[in-house]
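Visitor: Whatever this is, show me its structure:
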Amino acid sequence: MEQFTIHHGSVVPLDHVNVNTDDILPARYLTSITRSGYAHALFTDWRYLNNSQQPDPAFVLNMPRYQGATILLARENFGCGSSREHAPWALQEYGFKAIIAPSFGDIFYNNCLNIGLLPVRLDAERVQALFEEEQETAGYALTIDLAAQAVTTPTGQAYSFALDPFRKEALLQGLDAVGQTLLRVDMIAAYEQRRRAELPWLFASSAR
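Guide: This next block holds a predicted model:
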């Protein structure tokens, strides 16, 4: 997993509430368990015209001013719906490093953290202020400092956000669940050795 420390990137606004995981990545694309190959299908029912591959020029991801954006600005309850991990995979593969919203679907929120895609919760008033600033500013970009847990605007206004300390440290180190487990290989081996000494009969039985 890639480390997340400080990210400075341009913003794309998605002005919809209750965006569910089927909006993000429709179920018909859930044909693989690999983490790649979904970027083209991100928001596909909104991104393309009449189930074609012709981009809808009215959709924000297709607008020239938002090409290369790495921070998604969203509304309440982003990522609600099913538990599909493919939705954050598609967002990350498209190029997003962070999502800012007042609230997220719980499972989606944790699925993002599991792959190093940072979901930032800010209250609705601050999110509204960001939407308004973005509309007034060409090339609008934000700086997200994970160590400081702050989002800073082009004017220098800083908004703090909360994050579980364990999740924060994992992101700063770039460690997913497997990486965190590998850090404890010696502890795991010592535990297994101690258990074998304490309960030899159990391991003898399982070895048959």
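Visitor: all contacts plus neighbour counts: C-alpha atoms, from now on.
Guide: Will do.
Visitor: Can you check which strand is longest in this structure?
Guide: For the chain, the strand that runs over the most residues, judged by DSSP state E, is strand 6-13.
Visitor: quick one: contacts of it?
Guide: 60-61, 66, 68-74, 97, 131, 134, 139-147 (CA atoms under 8 Å, 6 or more residues apart in numbering).
Visitor: Among these, which ones are in helices?
Guide: Phe131, Glu134 (DSSP state H).
Visitor: Next, the second sequence, to be compared with the first:
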Amino acid sequence: MEAFKTLTSTVAPLDRTNVDTDQIIPKQFLKRIERTGYGDFLFFDWRQTPEGKPVAEFVLNDPRYHDAKILVAGKNFGCGSSREHAAWALSDFGFRVVIAPTFADIFFSNAGKNGIVLVRLSEGEVETLLRNAETIPGYKLTVSLQDQTVTDDRGFKASFEVDPFRKYCLLEGLDDIGLTLRHAAELDKYETQHDHATWLQAK
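Guide: Model (predicted):
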């Protein structure tokens, strides 16, 4: 998992509330066995018509936001089913940060384990960021996980809370496997002792 310290990026505004995981990654793509390649299907039903034509007015089809790594959305982002594929799709598409007033609990956990920083700001602050991203060409934010701040070059500044353990894992780039491997030496020692004890008992 890629470590996260500070990111400055264009902002993509998704002015919708209650964005659920089936909208983030529709169920027909859950049969894939890989953890990569889901970015092509992010918001699939919103990005194209039933005939397969791009929806020009959808934010991710707007060339102004093609390099955005920060997504700003309405409250209750990531609600619905507990599919980890939603976090995979956002990450694979290139998003490192999602800012919203509230997030669904299971999605919040899945996103953190996949290197995505979720930032809770007030509805008023999120509304300001949405309007700025929609109206200011090339609008960018800087998100500092170390300082727990969101800033722009126009005077906006907001602070956010983050669980200390989650912050540590994101700063160090540690997912569940990475955390386990940090104790590889102790695990190897335990396994060696366990195997030796089993051998002695079998004699």
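Visitor: which among the contacts of strand 6-13 of the first structure end up buried?
Guide: Among those, those classed as buried by 16 or more other CA atoms under 10 Å are 60-61, 66, 69-74, 97, 131, 134, 140-146.
Visitor: Not counting residues beside it along the chain, what's closest to the residue nearest the centre of the second structure?
Guide: Among the residues of the second structure, Ile116 comes closest to the average C-alpha position under CA atoms, centre = their mean, at 3.0 Å. By the measure of CA to CA, 6 or more residues apart in numbering, the closest residue to Ile116 of the second structure outside its immediate chain neighbours is Arg96, 4.9 Å from it.
Visitor: Quick one: the strands in the second structure, in order.
Guide: Using DSSP E, strands in the second structure cover 6-14, 70-73, 97-100, 117-120, 140-144, 149-151, 157-159.
Visitor: For the aligned partner of the residue nearest to Ile116 of the second structure in the first structure, give me its contacts.
Guide: Taking TM-score structural alignment for the superposition, Arg96 of the second structure sits opposite Lys97 in the first structure. Residues in contact with Lys97 of the first structure (CA under 8 Å, 6+ apart) are His7, Thr70, Ile71, Gly116, Leu117, Leu118.
Visitor: surely the fourth one meets Glu2?
Guide: In this case it means Gly116 of the first structure. Yes: taking CA atoms under 8 Å as the definition, Gly116 of the first structure is a contact partner of Glu2 at 6.4 Å.
Visitor: ok, those two, which is more surrounded?
Guide: Neighbour count, other CA atoms under 10 Å: between Gly116 of the first structure and Glu2, Gly116 has more, with 23 against 13.
Visitor: quick one on the thing from earlier: still contacting in the second structure, which of the contacts of Lys97 of the first structure?
Guide: Compared against the second structure with both residues aligned by TM-score structural alignment, their matches' CA atoms under 8 Å, the contacts of Lys97 of the first structure retain Thr70, Ile71, Gly116, Leu117, Leu118.
Visitor: Glu85 of the first structure: which of those is nearest?
Guide: Distance to Glu85 of the first structure, by CA to CA, is smallest for Leu117 among these, at 11.9 Å.
Visitor: Phe96 is in contact with the closest one, correct?
Guide: Yes: Leu117 of the first structure is in contact with Phe96 according to CA under 8 Å; the separation is 7.5 Å.
Visitor: now the helices: where do they sit in the first structure?
Guide: So, for the first structure - with DSSP H - the helices run 21-24, 44-47, 86-94, 106-115, 124-136, 165-173, 177-182, 185-198, 200-206.
Visitor: Compare those helices and give me the one nearest Gly37 of the first structure.
Guide: That would be helix 86-94 among those, by CA to CA, at 7.8 Å.
Visitor: Tell me which residues of the closest one come out buried.
Guide: In helix 86-94 of the first structure, counting by 16+ other CA under 10 Å, buried: His86, Ala87, Pro88, Trp89, Ala90, Leu91, Gln92, Glu93, Tyr94.
Visitor: list the contacts for the fourth one?
Guide: Which is Trp89 of the first structure. Here Trp89 of the first structure is in contact with Arg35, Ser36, Tyr38, Ile115 (CA under 8 Å, 6+ apart).
Visitor: Tell me, of these, which are also contacts in the second structure.
Guide: Shared with the second structure, among the contacts of Trp89 of the first structure: Arg35, Ser36, Tyr38, Ile115 (both residues aligned by TM-score structural alignment, their matches' CA under 8 Å).
Visitor: Quick check: the nearest residue to the first one once chain neighbours are set aside vs Gln173 of the first structure, distance?
Guide: Going back to what we said before, that points to Arg35 of the first structure. Spatial nearest neighbour of Arg35 of the first structure, chain neighbours left out: Trp89 (5.8 Å); criterion: CA to CA, 6+ apart. Separation of Trp89 of the first structure from Gln173 of the first structure (CA to CA, to the nearest Å): 20 Å.
Visitor: Arg75 of the first structure too?
Guide: For Arg75 of the first structure, the distance to Gln173 of the first structure - CA to CA - is 29 Å.
Visitor: Which of these two has more residues huddled nearby?
Guide: Arg75 (21 against 15).
Visitor: which residue in the second structure lines up with that one?
Guide: Under TM-score structural alignment, Arg75 of the first structure pairs with Gly74 in the second structure.
Visitor: For burial, what's the neighbour tally of the closest residue to its match other than its chain neighbours?
Guide: Distance criterion CA to CA, 6+ apart; nearest residue to Gly74 of the second structure, sequence neighbours excluded, is Thr17 at 4.3 Å. Residues near Thr17 of the second structure, counting by other CA under 10 Å, number 16.
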